[in-house]
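Novice: A predicted structure for the sequence below; I have some questions about it.
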Amino acid sequence: MSKGIKHLVSISDLTTPEFTSLVNRAAHHKKIFKSGQPVSSEISDALKGKLVAMLFSKRSTRTRISTEGAAVYFGGHPMFLGKDDIQLGVNESFYDTTRIVSSMTSCIFARVNSHSEIQQLCEHSSVPIINSLCDTYHPLQAICDILTIKEAFGETKGLKLAWVGDANNVINDLAIAALRSGIHVSVAVPRGIEMNPTIVDVAKTVSQETGASFEVTNDPKSACTDANIIVTDTFVSMGEEAQKQIKLQQFSGFQVNSELTKLAAPNWKFMHCLPRHQEEVTDEVFYSNNSIVFEEGENRLYAAMAAIEAFVIKKELA
């Protein structure tokens, strides 16, 4: 059914020019939005009279606000479909729900549990699917993260990004996004945790294309040495609450603190996609002048705008 429809599933599915275009368009729409001036009818009427479906199986703050804001920016009407609002998974199959929802809407922003759910949506939907988070990928976060880095440093090429934490959906897309932007990537994960081999393979290929280096280590200090950007995320993802104590023991020594940031480049910045927990990063770092977490959070809005423009309104990516 979705033949000929382009979906946003992961950064790995994009070419470097396509990804760069998304970041640039996010910056473009941010400039318009922050100017305080009325937007042109070309923007405000682009989705006039159309619904933007938000199929969310998980709680959300930034994703919900940014998606609704982006839909309104283009004149669309956002419709939130939470797990307790519709029949999905209760009295109706994924296939039936997808067919019905896509028949009435311009696109579906999907914040779901498993990557297989995103794949099912893409297979059966008659409109573009925007992956707003699954257990394997988080492309909108990667778009906003590179925009945030670009704003902080002016130029991305040659920077070093250190990831300190779990091998999760955020780094799966951020690693590829950073490499496509010419940023060297060093991923530090605890022993016993492995990055997704598919992501590692894509990262190595992109690394060869752009000349940016990629490595996976078990040593946070090594990763943070001379890093311009230090990034972490939750150690216990949604759905892993039962494993919390085991995971916290596993992540001993991985808290981002002054000991790690002293190893970084003088101009280091700290990023976190939120919500944060004390075990991941100290207040000293999180609320420091080097932290750009709140700029990063705001930029989710402009990433959603860029995604709607490219995949729903169908303005050329590159």
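Specialist: Yes, it's here.
Novice: contacts and neighbour counts: CA atoms only from here.
Specialist: Will do.
Novice: Checking residue 161 next. Helix, strand or coil?
Specialist: Taking DSSP: H, G, I helix; E, B strand; the rest coil as the rule, one finds residue 161 in the strand state.
Novice: can you map out the helices along the stretch 101-250 of the chain?
Specialist: For the stretch 101-250 of the chain, the helices defined by DSSP state H, counting those that start in this stretch occupy 115-124, 139-153, 169-180, 197-210, 220-224, 244-250.
Novice: Name the residues that touch the shortest one?
Specialist: Applying Cα atoms under 8 Å, 6 or more residues apart in numbering, the set of residues contacting helix 220-224 from outside is 162-164, 186-189, 217, 230, 253-254, 260-261, 263-264.
Novice: Show me just the buried residues among the residues you listed.
Specialist: 162-164, 186-189, 217, 230, 253-254, 260-261, 263-264 (16 or more other Cα atoms under 10 Å).
Novice: looking at the helices of the stretch 101-250 of the chain, which is buried most?
Specialist: Highest mean neighbour count of these: helix 169-180, a mean of 27 (counted as mean count of other Cα atoms under 10 Å).
Novice: contacting residues around that helix?
Specialist: Here helix 169-180 has contacts from 10-12, 16, 19-20, 133-139, 141-143, 145-146, 161, 163, 184-185, 195-196, 199, 202-203, 206-207, 210, 212-214, 233, using Cα under 8 Å, 6+ apart.
Novice: Helix 197-210 and that helix, what's the angle between them?
Specialist: Interaxial angle, helix 169-180 versus helix 197-210 (axes from the mean of the first three to the mean of the last three Cα atoms, to 10 degrees): 20 degrees.
Novice: helices or strands next to the helix ranked longest in the chain in the packing?
Specialist: In the chain, ranked by residue count with DSSP state H as the criterion, the top helix is helix 16-35. With contacts defined as 3 or more Cα pairs under 8 Å, 6 or more residues apart in numbering; DSSP states H and E, helix 16-35 has these neighbours: helix 139-153, helix 169-180, helix 293-307.
Novice: Buried residues, that helix. List them.
Specialist: 16, 18-27, 29-30.
Novice: between the residues you listed, which is closest to residue 271?
Specialist: residue 23 (17.1 Å; Cα to Cα).
Novice: Enumerate every residue touching the closest one.
Specialist: Residue 23 is in contact with 143-144, 146-147, 303, 306, counting by Cα under 8 Å, 6+ apart.
Novice: try it again with 10 Å
Specialist: For residue 23, the contact set (Cα atoms under 10 Å, 6 or more residues apart in numbering) comprises 142-148, 150, 177, 181, 302-303, 306-307.
Novice: same thing with residue 150?
Specialist: Under the criterion of Cα under 10 Å, 6+ apart, the contact list for residue 150 reads 23-24, 27, 144, 156-157, 181.
Novice: what about versus this one:
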Amino acid sequence: MTKSATNETGIHLKGRDFIGLVDYTAEEIQYLIDLAVELKRKNREGEVYQPLKGKTLGMIFEKSSTRTRVSFEVGMYQLGGHALFLSKNDLQLGRGETIWDTAQVMSRYLDGIMLRTFAHRTAIDLARGATIPVINGLTDLSHPCQALADYQTIYEKKGRLQGLKLAYIGDGNNMAHSLMIGGSKLGVNVAIATPEGYAPDRTIIETAKEMASQSGSQLSIVTDPKEAIVDADIVYTDVWASMGFEDEQKQREAAFAKFQVNEELVKYAKSDYLFMHCLPAHRGEEVSEGVLEGKHSIIFDQAENRLHAQKAVMASIM
């Protein structure tokens, strides 16, 4: 949906929704990464940059969060705008008002909406009903803000994205989906290792493979973490039981027992590999304490970049 302004690069993003990286070209994603790097520089040098002065972002949270809430709220403040926190208990959505009606009303008050929810369909329906930009802060299918920040972090650390190998070890969840889509667009080789029965969504796999064929990158889905991690430039993992799957914790601990990213497994990666985790981490579960706190870990750099990547998105589309 296009709800456009031109910058010096010729990229048109004003008024766009940010529901998934699949909706953006490689050039547009790279533009957002470059802008995030520039906004990070401005922030660190104390340069005031407030393109969203007088604008308000409504933040709807059906799922709790640390990084998403703080980074969006601080980001809007730094861009000169205001962020309004709205839990599901604060809205009539919790009492049966439709997404369409909510989207229409909020479009009359706000300049943008960020939604962190369970069903991806909710984000799509909200965007269809809204006449202002809608940002996906996380759904069960996609986490584009995190993936954008991750690729910004890799770009800063490695100086490039094209041709690098990212190995994702763990659950084929929303994080795996967004890394696959983003990597396939940007020319990153992505290897996903999951236990049987926990592979990523088949439709997303096919979409990512088609995009990888266009960018010249490779996408592989395997069930052996050692196979995936061989010669990896980046090793990535996430919790085994994402929010909403807590009742499967014991079952998943058994299924993922051989998928812990630990000192033995990372020996198969490149000697200068980077370790990433979108956090929160369950230390000693999906990743050993030694890897999480080791010299290759850049987990807090990527956490910080949520702020800068999301500022780039908000500044561009709002």
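Specialist: Looks like it came in fine. Computed from a predicted structure; not experimentally measured.
Novice: Need the TM-score from the superposition.
Specialist: The TM-score (TM-score structural alignment, normalised by the length of structure 1) is 0.93; 306 aligned residues with a Cα RMSD of 1.3 Å.
Novice: can you state the direction angle for the longest helix of structure 1 and helix 197-210?
Specialist: 90 degrees.
Novice: For the helix or strand just after helix 16-35 of structure 1, buried residues please.
Specialist: On the C-terminal side of helix 16-35 of structure 1, the closest following helix or strand by DSSP states H and E is helix 41-44. Burial within helix 41-44 of structure 1, assessed by neighbour count using 16+ other Cα under 10 Å, is assigned to residue 44.
Novice: What span of structure 2 is the next helix or strand after helix 41-44 of structure 1 aligned with?
Specialist: Per DSSP H and E, the first helix or strand lying C-terminal to helix 41-44 of structure 1 is strand 51-56. Strand 51-56 of structure 1 corresponds to residues 56-61 of structure 2 when matched by TM-score structural alignment.
Novice: So what's the gap between the matching stretch and the chain middle?
Specialist: Averaging C-alpha positions (Cα atoms, centre = their mean, to the nearest Å) puts stretch 56-61 of structure 2 18 Å from its chain's average.
Novice: mean shift between it and structure 1?
Specialist: Superposing on structure 1 places stretch 56-61 of structure 2 at an average distance of 0.8 Å from its equivalents, by mean Cα distance after the TM-score superposition for structure 1.
Novice: For structure 1, identify the residue most remote from the centre.
Specialist: residue 91 (31.0 Å; Cα atoms, centre = their mean).
Novice: Dump the helices of the stretch 101-250 of structure 1 to JSON lines, plus distance to residue 66 of structure 1.
Specialist: JSON lines is the format used below for the helices of the stretch 101-250 of structure 1 (distance: least, Cα to Cα, whole Å):
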{"stretch": "helix 115-124", "distance to residue 66 of structure 1": "20"}
{"stretch": "helix 139-153", "distance to residue 66 of structure 1": "10"}
{"stretch": "helix 169-180", "distance to residue 66 of structure 1": "17"}
{"stretch": "helix 197-210", "distance to residue 66 of structure 1": "27"}
{"stretch": "helix 220-224", "distance to residue 66 of structure 1": "31"}
{"stretch": "helix 244-250", "distance to residue 66 of structure 1": "29"}
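Novice: Please name whichever of the ones you listed is nearest to residue 279 of structure 1.
Specialist: Across the helices of the stretch 101-250 of structure 1, residue 279 of structure 1 has its closest neighbour in helix 244-250 (7.9 Å, Cα to Cα).
Novice: which residues make contact with that closest one from outside it?
Specialist: 166, 189-193, 235-237, 240-241, 251, 254, 279-280.
Novice: Need the max-distance pair from these.
Specialist: Every pair of the contacts of helix 244-250 of structure 1 checked by Cα to Cα; the farthest is 191 and 241, at 20.2 Å.
Novice: re earlier: pipe the buried residues of helix 16-35 of structure 1 into JSON lines and attach distance to residue 270 of structure 1 per row.
Specialist: Shown next, in JSON lines, are the buried residues of helix 16-35 of structure 1 (distance: Cα to Cα, whole Å):
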{"residue": "16", "distance to residue 270 of structure 1": "25"}
{"residue": "18", "distance to residue 270 of structure 1": "26"}
{"residue": "19", "distance to residue 270 of structure 1": "23"}
{"residue": "20", "distance to residue 270 of structure 1": "22"}
{"residue": "21", "distance to residue 270 of structure 1": "25"}
{"residue": "22", "distance to residue 270 of structure 1": "23"}
{"residue": "23", "distance to residue 270 of structure 1": "20"}
{"residue": "24", "distance to residue 270 of structure 1": "22"}
{"residue": "25", "distance to residue 270 of structure 1": "24"}
{"residue": "26", "distance to residue 270 of structure 1": "21"}
{"residue": "27", "distance to residue 270 of structure 1": "20"}
{"residue": "29", "distance to residue 270 of structure 1": "24"}
{"residue": "30", "distance to residue 270 of structure 1": "21"}
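Novice: which among those gets closest to residue 74 of structure 1?
Specialist: residue 29 (10.7 Å).
Novice: residues contacting that closest one?
Specialist: Contacts for residue 29 of structure 1 were tallied using Cα under 10 Å, 6+ apart; they are 35, 39, 43, 70, 73, 301-303, 305-306, 309.
Novice: In structure 2, what residue corresponds to it?
Specialist: Aligned by TM-score structural alignment, residue 29 of structure 1 pairs with residue 39 of structure 2.
Novice: Quick check: the residue mapped onto residue 314 of structure 2 from structure 1 vs residue 61 of structure 1, distance?
Specialist: Under the alignment (TM-score structural alignment), residue 314 of structure 2 pairs with residue 308 of structure 1. Plainly put, residue 308 of structure 1 is 19 Å away from residue 61 of structure 1 if you go by Cα to Cα, to the nearest Å.
Novice: Which of the two has more residues huddled nearby?
Specialist: Using other Cα atoms under 10 Å as the criterion, residue 308 of structure 1 and residue 61 rank with residue 308 on top: 26 against 10.
Novice: Give me the nearest residue to the most centrally placed residue in structure 2, chain neighbours excluded.
Specialist: Per Cα atoms, centre = their mean, the C-alpha nearest to the average position across structure 2 is that of residue 146, at 2.3 Å. In this structure, residue 146 of structure 2 finds its nearest non-sequential neighbour in residue 306, 6.3 Å apart by Cα to Cα, 6 or more residues apart in numbering.
Novice: Let me know how buried residue 25 of structure 2 is, in neighbour terms.
Specialist: Applying other Cα under 10 Å, we find 13 residues neighbouring residue 25 of structure 2.
Novice: now swap in residue 85 of structure 2 and tell me
Specialist: 16.
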